[in-house]
Every structure is written in C-alpha cells, then in structure tokens.
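Engineer: no sequence on hand, only this structure:
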C-alpha cells in the first residue's frame, strides 16, 4: 500500500469525521511488515497527533478501512529511541572488561536485539532462537505485562529464563493473579521459583496504613534485594527485570558480580510493545490497573500517596513509554481506587 493511497484515505476520513483542524498531516514513510501491519512515520509529534485524531479516531478508521493493524510514529520519537539504544550499546562496552564468560554471552545476545530494534520500524524484528545458546538467567517475575514480555523476549532468543516470584500476601497480590502467573509459566515451560517473604513486608504495610509513606519505592527495593540474593545464592550470574523506565546506560547494572539487565528499558520498548508481546504469548490483558492492592489502599490517604502515583505515570508518559490514552487510563484508576478505598 503506497503512501499516497494511505493519505488519500486519511483525507477522506478527516472530512467525513469533520476533523480537519490544522494543516493536513504529511506522511514521510510507510513501512509494511510481513505480518501485514502498517507502520506510518510522520515528521513530529504534532503531525502524529493529527494523524491519530481525537481518541485515535482517525487511525482506528484507517485501520478498519485498510484491514491492517496500524502504528504511527513521530520521526522525533524514533530519533530519541535510537539515541537511547545507542547509549545502551555504549554501556555494554563499559562493563565488558568486568564480565564473566556467561555474562558476556548474554550481552552479545542483547547487542543483537538492540541492532534489530535500531532497524525498527523500517524492518520487522527478526527473531533468532539460536543466539541464546540455551544460556540460563534468572528473571524477576511478577506475572505482570512487562515481566511477561521480558520472559518471552528471552525465550524467543534462545535464553532460558528461570522466573523468580516473590510471594506476598493478599495485601499486595490477588490470589487469582498469582494463579494465572503460575499457569502461564506452566504453559510456556518456564521454571517458576517462589520466594516466601514471611513477615518481611509487615512493617511497610503498617507504615502505609498510617499514611506515612507511599509503598512503591521501598517495596521495589525489597523485592529486587530478595530476587538478587536468590540469584547469587543459586549461582545465577544474570538477573533480568521487566522494568521500562531505566533506559540507556541505566538499563545495565553490575552489582556484586551480578549482572542486572532491565530488558524492556534496554530495548527502549513502550508499554504498547510489551502489551503486544505479552498478549501474543497467551497472557490475558484486563483493564489497566495502576500498582498492587497495597498501592490502591494507600490512595485513601489523599494527595500524599496519590501524588507520587500520578507522578510515576507522568514520568512514563514523558519518557515515551506510555501513550496519552494509556496514561489517562492509569490516572483514572488511581483516582477511582482512592474513591473506592474511602467508600465513595
């Protein structure tokens, strides 16, 4: 499908929907992947906004009429993403002299994946299951979208992920979510190791109940510490996480001999990309929910805890991880969870 044909359709759709404000958007390039999906590149964020339309209405109608899955990019977003990917490559070179043989092999796999991402969306990502050579790594696994996507990226690359889940009580996790995560690992033939926490988080829960802290920062640190300790005690040299924010050089950390790779961040993936990857693996996607049960409970304390949650969403929005629609969904959930916890 040619760029001119696409823009003719866009012009008709804009007229029919009476969405004709501004200068008509200009399409720089259109890439068609082997799966039939269309990837449209416009010059910047403002052009992208006009091509999407309010609430994505123009893009949705374009997808309907072409029968294709459509993704729209600003050229400025692609430039920023490539800059971050090259920063991650530079970090690989920084840590290379300090690595073990296995760690070097894992980072060689990551280097291959980054080179693939640098050619995206011009070319479809080529999956090569031979590059991982059945290397084993530990994976901090919550069963959420991002750690699920990380697990699939590893598996598709021929790396064997050993999923490590920190088991926490109902104040953090719903039993149904834990069961779904366990079933998903079984379906994917991924070994799942569980770490029991006993009463390690009780002090945190008490302070949240008293309105003294927002739980995310401290809880995250405790979980990473427990998973890192597990990895070291069981002779895993690499720990992979599903984190999205620490991109560029911050995506790779060498700590006490343990190589920590925040995989989606290292590949500069968006939440949209991790959602697609997780859904293709068979994970059920429900409505977007911000944080765990304890975070939702903390929101009844008012702005002291609502503010940091919204700030987190804004950071991910600013970082290009979330779309405005995704960000709005999470903020709505934060506000509604506050009302629910107060019984409103």
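Structural biologist: Done, it's in. It should be emphasised that the depicted structure is a prediction, and the values quoted were computed from it without experimental measurement.

Engineer: going forward, measure contacts between C-alpha atoms and count neighbours the same way
Structural biologist: OK.

Engineer: how much space between the residue nearest to residue 180 when sequence neighbours are not counted and residue 315?
Structural biologist: Excluding the flanking residues, the one nearest residue 180 by C-alpha to C-alpha, 6 or more residues apart in numbering is residue 143, at 7.7 Å. From residue 143 over to residue 315 the distance is 23 Å, taken as C-alpha to C-alpha, to the nearest Å.

Engineer: part of a helix, is the residue nearest to residue 180?
Structural biologist: No. According to DSSP: H, G, I helix; E, B strand; the rest coil, the state of residue 143 is coil, so it is not within a helix.

Engineer: gap between the two ends of stretch 117-133?
Structural biologist: 21 Å.

Engineer: show me what counts as buried in it.
Structural biologist: Neighbour counts over stretch 117-133 (16 or more other C-alpha atoms under 10 Å) mark 117-118, 121-122, 124, 131-132 as buried.

Engineer: presented hereafter is structure B, for comparison with structure A:
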C-alpha cells in the first residue's frame, strides 16, 4: 500500500460518513509497526490531521477497522518539526547545565543518559521507541510518582534508560492520594521491580494549603506542587541521587531542565515533547489502566465544588496544554467537563 491508496481510503470513508470531500487531506506517508499492528499516518498540517482523524476519531477508527489494525494515529509534519526543534532546545539546555555544574554525578547522567535519550527521540519522532541503556548499579534518579499516566511513563522512561530510579509518592493525607491510587502505585512498582517510597512531607504545610483552598483564598495547585517538589528534591539530596524527574508535559525545550543546588530537576517527557495520547499509549504498554481524564486530586475537586471561581485557573491550565499541542480538543473537553462537575453537584444539592 502507498500514500495514494491511503488517500483514497480516507476519501471514501469521509464520503461514506457524510463529511466534506472538497479538499483531500495531504498524506505524506505512513509507518506500520507490524509487531504492534499499529499504523502512524503522517500528514502535512493540522487541518489534514483533523480530516484524517475525524470527529471523535471516527475516520481513523474506521480506517483501522478496514485495514484490520489495532489502531491508527495521525501526526502532522508541522508538529514533527516543532517536536524536533523543542528536543534540540532541551539538548542545548542540558549541555549548558553539564558545562556549568561542579557535580560529576550530574555531568554523568546528562552526558551518558539524558542527552542520548533525547537524541533517540530526535531519530524516532513518529514512533514510540524508548531509549534503552544498561542499568546502573546505583540509583541515579528519583521520580515523583503520583499514580497517573504521565508520572508512570516517567518511571518507565527512567527505568529503560538505565537510571535505576526510585519512585517516590508524596502522600500526606488520603485527600491527595486516595487508597485506590496508592494500591495502583504499589502494584505497578512491584510488577516492574521499581523501589518505592511513600513520603509524608511537611504535613502541616499541606493541611494549610487545603484549608486556604477550602476558604476560597487560593487555588492550591501552585503551592502544593512547590511543596511536593521540595519534598522530592530533599529526598534525592539526602540519598545522594543527582537527578529528580517529574511528569509535567508543559515545560518543553529550555524550560525542561534546571539545577536546584546540586540536584538536576528534569521534565523528561516535556523535553521529548510527548503528547497525552502518547503517554497514555506507553502507560498501557506497561500495565497502567490509563486515564479517565478527570482533572486534579480529591482535594482540588472538593475546592472546585465549594468555590466555583477557582475552577477558572484549572480550566486555564487545560487550555494551555491544548494550545501547546499536548491535549487533543476532545481530551481537553473531557477535562473541562470534569472540572465543571460542580454544576451537577449544585444541581443535586438544590
């Protein structure tokens, strides 16, 4: 099969479903992963991607069914160009850090692990091809593991890259990390033989954030995130581990890495410019059940119910991730619906 045959199939599927066929999407090529029975279609631009994907993925799902594939994903060449550029920025940033730091351990993980990992992403921007290296005898990374798909993929990427990571979950109370999530965290870490620690952190400080949020004084995420980061970095420093990894997808390029004293803080998935669809796919490959696209922790959802005006910063975060190309519009809509769940709560209460 060639690109023209694929164009014809998409044209016929769109016509059958009653969609516009005045313009035929520009399909540049495709990659078929025979092992996974999965196809990646490369198109020219975002409108071409929308046309091949279709509302709710109806066109790509129908295409997969006709070709007897497990699935079809669509990549725009414009997005691939942006991804390559962002990865190059992240590599440049790591090289700057490697030349500036006095830590031999940081220089080692930058030069022998992180830059090769990003170069692998440059070579394989269309496929899920994790960088693999011989496991270190020492623990070279601490990963902040919340139980979500992004943080689990961060654990997986670190493990495959030979960083011998320790996963740490900051859990001062059940209103941040529910029992069900703790069980999932333990199960995943145990299945893949990843050392796991639960850290309480500064419990009273977390409680103050919760109470201030319930009083409507603050949106808690910024302060909570900084406190979690401090807890994880302090743990790494205490253990003499040079690298901490977080699963945030937004801080790409130059903003993906910085030093906190003698510890390197690195958003590896953002540096690779991965999307939510890709992290969900990788997470499922490594036994994670996936995501329901519910926004925030139980504490935040309770604050949303009590103070509807505090939903706006949460929605803004979703919009920023959509603008960055991390979320597809349909995924963003699910998050926004979950944030606005307080409408249903108020209706039931009334």
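Structural biologist: Sure thing, it's come through. Computed from a prediction, not measured in an experiment: that's the story for all the values here.

Engineer: need the TM-score between these chains.
Structural biologist: Comparison of the two superposed chains (TM-score structural alignment, normalised by the length of structure 1) gives a TM-score of 0.94, and 343 aligned residues with a C-alpha RMSD of 1.8 Å.

Engineer: and the residue nearest to residue 180 of structure 1, what pairs with it in structure 2?
Structural biologist: Superposed on structure 2 with TM-score structural alignment, residue 143 of structure 1 falls opposite residue 147.

Engineer: surely its match touches residue 184?
Structural biologist: Yes. The pair formed by residue 147 of structure 2 and residue 184 meets the contact definition of C-alpha atoms under 8 Å, at 6.7 Å.

Engineer: more neighbours: those two, which one.
Structural biologist: Taking neighbours as other C-alpha atoms under 10 Å, residue 147 of structure 2 and residue 184 compare with residue 147 leading, 21 against 16.

Engineer: so what's the more buried one up against?
Structural biologist: By C-alpha atoms under 8 Å, 6 or more residues apart in numbering, residue 147 of structure 2 lies in contact with 181-182, 184-185.

Engineer: ranges for the strands of structure 1?
Structural biologist: Applying DSSP state E to structure 1 gives strands spanning 27-32, 38-42, 70-74, 136-140, 160-167, 192-196, 238-241, 252-255, 258-262.

Engineer: read off where the fifth one ends up in structure 2.
Structural biologist: In this case it means strand 160-167 of structure 1. Going by TM-score structural alignment: strand 160-167 of structure 1 matches residues 164-171.

Engineer: which other residues reach the matching stretch?
Structural biologist: Residues outside stretch 164-171 of structure 2 that contact it (C-alpha under 8 Å, 6+ apart) are 135-146, 155, 158-159, 177, 189, 194-201, 228, 231-232.

Engineer: list buried residues within those.
Structural biologist: Those of the contacts of stretch 164-171 of structure 2 that meet the buried threshold are 135, 139-146, 155, 158-159, 177, 189, 194, 196, 199, 201, 228, 231-232, by 16+ other C-alpha under 10 Å.

Engineer: just the helices in the stretch 201-344 of structure 1 please.
Structural biologist: Along the stretch 201-344 of structure 1, counting by DSSP state H, counting those that start in this stretch, helices occupy 202-209, 216-233, 263-266, 271-280, 293-298, 303-318, 324-341.

Engineer: please convert those helices to a markdown table, extending it with distance to residue 72 of structure 1.
Structural biologist: Listed next are these as a markdown table, based on distance: least, C-alpha to C-alpha, whole Å:
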| stretch | distance to residue 72 of structure 1 |
| --- | --- |
| helix 202-209 | 41 |
| helix 216-233 | 32 |
| helix 263-266 | 20 |
| helix 271-280 | 12 |
| helix 293-298 | 33 |
| helix 303-318 | 16 |
| helix 324-341 | 14 |
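
Engineer: out of those helices, which is closest to residue 55 of structure 1?
Structural biologist: With C-alpha to C-alpha as the measure, helix 324-341 is the member of these nearest residue 55 of structure 1 (7.4 Å).

Engineer: mean shift between the closest one and structure 2?
Structural biologist: Taken against structure 2, helix 324-341 of structure 1 registers an average deviation of 1.8 Å after superposition, with mean C-alpha distance after the TM-score superposition for structure 1.
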